[in-house]
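In: fold the stuff below for me.
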Amino acid sequence: MGDIVGAFICSISDRDWETTLTKGIYGNRTGNIRGGFYKDFDPKTKYSIIRDLVGMKVEDVVFFHILGRDKPSSVHGIYSIRGDPFYDESRIWGDDFEVFPYRFLFSPHPKYRYLCDYDANIEVTDFYELIENRRIWSLATLENEVNMEARSVRRIGEDEANEIIRLLHRDYRQRRRQERVRFDLVQLPIDVIPLYNAIGDIGRYENSIKAFLMYKLAQGDPYLLNVFGGVTDFMNEVFIAQTTRKTIDILCINRVEGMSTYVICEVKTGKCDTKGLSQVLYYMDLFKQKDLVDINSDIIAGCLIGRAFDEHVIEYSRERNRQGVNGSLILLKYQPSVNGRKATFSQVAS
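Out: So this is what the prediction gives:
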C-alpha cells in the first residue's frame, strides 16, 4: 500500500468501540480513577498523549486495538484520518468521569471500504505472531506494562501496516459482522482547538519537545527534513529489540531506491552529555541487529537533540564524522520560543 504516509494503532475498550466506530471519532483521556477518585494526569503524561497524536495528519491510516472485557482482544481496520487532531470537551461517550478530549476524526478507508463496512478484524494473538516473526518490528506489545509509559496511540511503519492488512483480508470471511455498519460520522466542531496548540512547557518536559518534533515532522518541516537528509516515514517510542524494553525517542526513516537510512534520535530536555552520547551509540549498534536492516546497504545514523552540548560530545562527533564512519552523528540544538509553546532548531557544527 504505497500511498500510506503514516499508520497508527489506537487502543480502546470494547465498551466504547460502537460509538467510536459509527461516529468516526476517537478520544483519549485526561486522567484516571485512583482510590475511587478521578485524578487528572500530570503534565509529563499529558504531553505524552499529545506527542503520540500530533504526528497524525489527514489521510494517514489507523487501526484499532479493541480491548475485550469478556472476550479476547482484536485488531480492526483499516480507516483513514479525516482531520488533524484537536481538543474538544463536548460529550460523545457515555462515561461518568471522562469526556476524552484529545481527539481525531476518521472514516472508512476509500480503498478498503468493504473491510470497514463489516468491521473486519483479526485476533490479537495473530498480531503478536507478527511480532514474534519480526514482521512487526517497532512494537513489542500492545499492552501497558509495569515500569513502562502507558500509551493508547502507537505509530507503526508502512510495511507493518501492510502486514495487518494482509491478515484482515485472510480472515475476512470468518472475522466480520453479518450486518453492515451504520456509519453516522460526526463533523468537526467549529470552535475546537487544534491539538498542537496544547503543546507547552518546551524546555521543561522532555515530552513537550518530542511532541513539537512529531508535529513538525508530520507537517514536513523543511529544516528538519534537510537535517535528516529526507524523511519518508517517522515514529516515536520505537522498541529497539524484542529482547529489551529500551525505546528510541524518535526514529526517522528515508527509503530511496532500495536503500534505507535510519536516524535514531535521542532527546534531552537540557544539556546532552557523554552519557546521552553513549546511549545513542548503543541504540545504533542494537538497531543494526534488526532483521529489517541490510547492513551492506542501509545507513544507521544518530542524532542528539538538546538545548546545549558537552564539549566532549561535540569533539567526538566531529572526529567520528570526519573519519567517515558509517553512521554519522547529528547534533541538533533547540531553543524554546513563544513562552515554551514552540521551538527553533539549529544544527551544531560537527
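
In: drop to CA atoms for contacts and neighbour counts, all remaining ones
Out: Fine.

In: would you map the helices across the stretch 1-150 of the chain?
Out: Secondary structure of the stretch 1-150 of the chain by DSSP state H, counting those that start in this stretch: the helices cover 14-23, 43-53, 113-117, 124-132.

In: which other helices and strands contact the longest one?
Out: What that stands for is helix 43-53. Here helix 43-53 touches strand 153-156, helix 206-218, going by 3 or more CA pairs under 8 Å, 6 or more residues apart in numbering; DSSP states H and E.

In: and the next helix-or-strand element following the first one, what other elements does it pack with?
Out: The one in question is strand 153-156. Per DSSP states H and E, strand 153-156 leads on to helix 158-170 as the next helix or strand towards the C-terminus. Applying 3+ CA pairs under 8 Å, 6+ apart, one finds that helix 158-170 contacts strand 74-81, strand 121-123.

In: picking up where we left off before, and of the helices of the stretch 1-150 of the chain, who's closest to Lys342?
Out: The closest of those to Lys342 is helix 43-53. By CA to CA, the value is 13.5 Å.

In: make JSON lines out of the helices of the stretch 1-150 of the chain and add distance to Asp159 and mean neighbour count.
Out: Putting the helices of the stretch 1-150 of the chain into JSON lines (distance: least, CA to CA, whole Å; neighbours: other CA atoms under 10 Å) gives the following:
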{"stretch": "helix 14-23", "distance to Asp159": "25", "mean neighbour count": "17"}
{"stretch": "helix 43-53", "distance to Asp159": "19", "mean neighbour count": "22"}
{"stretch": "helix 113-117", "distance to Asp159": "19", "mean neighbour count": "18"}
{"stretch": "helix 124-132", "distance to Asp159": "12", "mean neighbour count": "16"}
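
In: distance to Thr244 for those - can I get that in JSON lines?
Out: Shown next, in JSON lines, are the helices of the stretch 1-150 of the chain (distance: least, CA to CA, whole Å):
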{"stretch": "helix 14-23", "distance to Thr244": "30"}
{"stretch": "helix 43-53", "distance to Thr244": "21"}
{"stretch": "helix 113-117", "distance to Thr244": "35"}
{"stretch": "helix 124-132", "distance to Thr244": "14"}
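
In: here is a second sequence; please produce its structure as well for comparison:
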Amino acid sequence: MNGPAIHAVSLLQFAPFLAKRDIDVLAFFSRRGFSPNVFQRHDDWLPRDFCFGLANALVEETGDPFAGALLGDQIPVLRFGEFGERLARTETVLTCCTTTIRNLGLVHRGSRMTARIERGRYIMRYELEGALADAPWQFLLATMAVLHNIVLLAGEPDRVKVRLSLPRSRHTAALEATFGGNLEFGCDHDEIEIRQDLLDKPMELLTRPSRTDQALETTIHTALRVARRLPSGEVGIDGTAADLGLTRRTLQRRLADCGVLFSDLIDITRRDIAMRRLLEGCDNLKALSADLGYSDPSHFTRTFRRWTGMAPSDYRAPVLSEAF
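Out: As a prediction, this is how the structure comes out:
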C-alpha cells in the first residue's frame, strides 16, 4: 500500500481493550468498514486516516475522551510482531530507544521519530508526516502511551517526562493516570524525555507472555486454522483446541478475551469465502453452500441475507469487494 499506513497488528490491540468493556469487537470493526475477519488479516496495511477514524471511534464507544491513551497503555509492548521481537532483543535503555526509532516503519508508515540530547536529557520526538484528513488525537495518545511504556521498562517512572501537543483542558488531568504527573500540554511537539544517565541502564523486559498476549496469539492462530480448513471440511472447536495444545475451555476463554466466540470465527470465515467466490463469478450456489458446510442451500441463502441484506444471486455490487 502506498502512502501513510498502519500495520494491522496495531489494530488487533483494540480487541481485548473493547472486550474488557463488553463492547462487541466484530460489530465495532464491521460498522466502520473493516472486515470483521480482522484476526485473519493481521499482516495487512491499512490507510492511516482510516486508522485515525477507528481510534477516534473509541471515544464514542467507551464514552472516555482519552480512550486512545488507555488503549495504548494496556498494549503489551512485545506484541507488535517483528517490531516487538526486535525490542525484546535489546539490553539497555539506549539500544531499546534506538531500536524503536529505527524500526518504527515496521508498524507505522508516514510517521517518524528522532532523538537528541539536550542539557543532560535524552529526548525522543514522534511526528506524523504528510496531510492529515482526520483529527489524530486518539491515535497520537495511543502511540505516546506505547512509547512511554517502552521507556518505563527501564524501571524509573519518576525520571520520565511526557510532552504532548494536545492543548490543556479541564479534562486533561485524567491523563496523569496513564502518563504520570510529569506531563506537559500544549507543547510544540510530542516527545518523551528521560535523563541521559538512564541510557546505560539494563532493560527490564518481561518476556513471559501476558494473558492479553496469549489471547491475541491464540485468536489469530484459531482464525487462520478455520480459514485454511473450512473449505475442505468441518471445523470443530475440540479439534482446533487439540491442534493448538489447549483444552476446549482455555481456547474459549482466550477467544472471549478478544471478544469473539469460536462460532463467530466460523461465521465470518464463511462470509468472506462466500463473498469472494461470488465476486469471482461462482454461480453454482448448491456447490458453494456445500463447500461452506451447509447441507441445505436454503440455509446458506438465509445466512447470506443476514450477512449482506441480499440473496447470493444478487450479490454483484463491486463496491462490496473493496472492504478492507
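
In: TM-score, when you put one on top of the other?
Out: After superposition, the two chains reach a TM-score (TM-score structural alignment, normalised by the length of the second structure) of 0.29; 158 aligned residues with a CA RMSD of 6.3 Å.

In: how about the helices and strands packed on helix 43-53 of the first structure, which one is nearest Phe287 of the first structure?
Out: With CA to CA as the criterion, Phe287 of the first structure lies closest to strand 153-156 of those, at 16.0 Å.

In: and Asn226 of the first structure, how far from Ile299 of the first structure?
Out: Using CA to CA, to the nearest Å, we find Asn226 of the first structure at a distance of 16 Å from Ile299 of the first structure.

In: of those two, which one has the most company?
Out: Ile299 (19 against 10; other CA atoms under 10 Å).

In: surely Trp45 of the second structure touches His7?
Out: Yes - counting by CA atoms under 8 Å, Trp45 of the second structure touches His7, with 4.5 Å between them.

In: sorry, back to before: of all the helices of the stretch 1-150 of the first structure, which one is nearest Arg320 of the first structure?
Out: Closest of these to Arg320 of the first structure is helix 43-53, at 31.6 Å (criterion: CA to CA).

In: what's the angle from the closest one to helix 206-218?
Out: 10 degrees (axes from the mean of the first three to the mean of the last three CA atoms, to 10 degrees).

In: pretty sure Phe106 of the first structure sits against Tyr79.
Out: Yes - between Phe106 of the first structure and Tyr79 a contact is recorded at 6.4 Å, counting by CA under 8 Å.

In: the more surrounded of these two?
Out: Neighbour count, other CA under 10 Å: between Phe106 of the first structure and Tyr79, Tyr79 has more, with 27 against 24.

In: now that one: how far from Phe8 of the first structure?
Out: Note on Tyr79 of the first structure: its distance to Phe8 of the first structure, by CA to CA, is 10 Å.

In: helices along the stretch 51-200 of the second structure, start to end?
Out: With DSSP H, counting those that start in this stretch as the criterion, the stretch 51-200 of the second structure has helices spanning 67-74, 81-88, 93-102, 137-152, 176-179.

In: may I see the buried residues of the first one?
Out: Going back to what we said before, that points to helix 67-74 of the second structure. The neighbour-count check on helix 67-74 of the second structure (16 or more other CA atoms under 10 Å) flags Ala67, Gly68, Ala69, Leu70, Leu71, Gly72, Asp73, Gln74 as buried.

In: what residues are up against the first one?
Out: Under the criterion of CA atoms under 8 Å, 6 or more residues apart in numbering, the contact list for Ala67 of the second structure reads Leu58, Val59, Gln138.

In: change it to 10 Å
Out: By CA atoms under 10 Å, 6 or more residues apart in numbering, the contact set of Ala67 of the second structure is 17, 55-61, 73, 138-139, 141-142, 175.

In: ChimeraX command for the buried members of those residues?
Out: This is how ChimeraX selects the buried members of those, with burial counted by 16+ other CA under 10 Å:
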select :17,55,56,57,58,73,138,139,141,142,175
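
In: can you list the contacts of Ala67 of the second structure in JSON lines and add distance to Ile268 of the second structure?
Out: Below are the contacts of Ala67 of the second structure laid out as JSON lines (distance: CA to CA, whole Å):
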{"residue": "Phe17", "distance to Ile268 of the second structure": "21"}
{"residue": "Ala55", "distance to Ile268 of the second structure": "23"}
{"residue": "Asn56", "distance to Ile268 of the second structure": "25"}
{"residue": "Ala57", "distance to Ile268 of the second structure": "22"}
{"residue": "Leu58", "distance to Ile268 of the second structure": "23"}
{"residue": "Val59", "distance to Ile268 of the second structure": "26"}
{"residue": "Glu60", "distance to Ile268 of the second structure": "25"}
{"residue": "Glu61", "distance to Ile268 of the second structure": "22"}
{"residue": "Asp73", "distance to Ile268 of the second structure": "30"}
{"residue": "Gln138", "distance to Ile268 of the second structure": "28"}
{"residue": "Phe139", "distance to Ile268 of the second structure": "27"}
{"residue": "Leu141", "distance to Ile268 of the second structure": "31"}
{"residue": "Ala142", "distance to Ile268 of the second structure": "28"}
{"residue": "Leu175", "distance to Ile268 of the second structure": "37"}
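
In: which one among the contacts of Ala67 of the second structure gets closest to Arg270 of the second structure?
Out: The closest of the contacts of Ala67 of the second structure, once distances to Arg270 of the second structure are taken by CA to CA, is Phe17, at 25.9 Å.

In: what's the distance between that closest one and Phe139 of the second structure?
Out: 14 Å.

In: and what of Glu191 of the second structure?
Out: In terms of CA to CA, Glu191 of the second structure sits 15 Å off from Phe139 of the second structure.

In: please apply the same query to Arg270 of the second structure.
Out: From Arg270 of the second structure over to Phe139 of the second structure (counting by CA to CA), the distance is 32 Å.

In: could you do Thr218 of the second structure as well?
Out: Distance from Thr218 of the second structure to Phe139 of the second structure, by CA to CA: 26 Å.

In: again with Val226 of the second structure
Out: To Phe139 of the second structure, Val226 of the second structure is 31 Å away according to CA to CA.

In: can you check Asn56 of the second structure too?
Out: Distance check for Asn56 of the second structure against Phe139 of the second structure: by CA to CA, it reads 7 Å.
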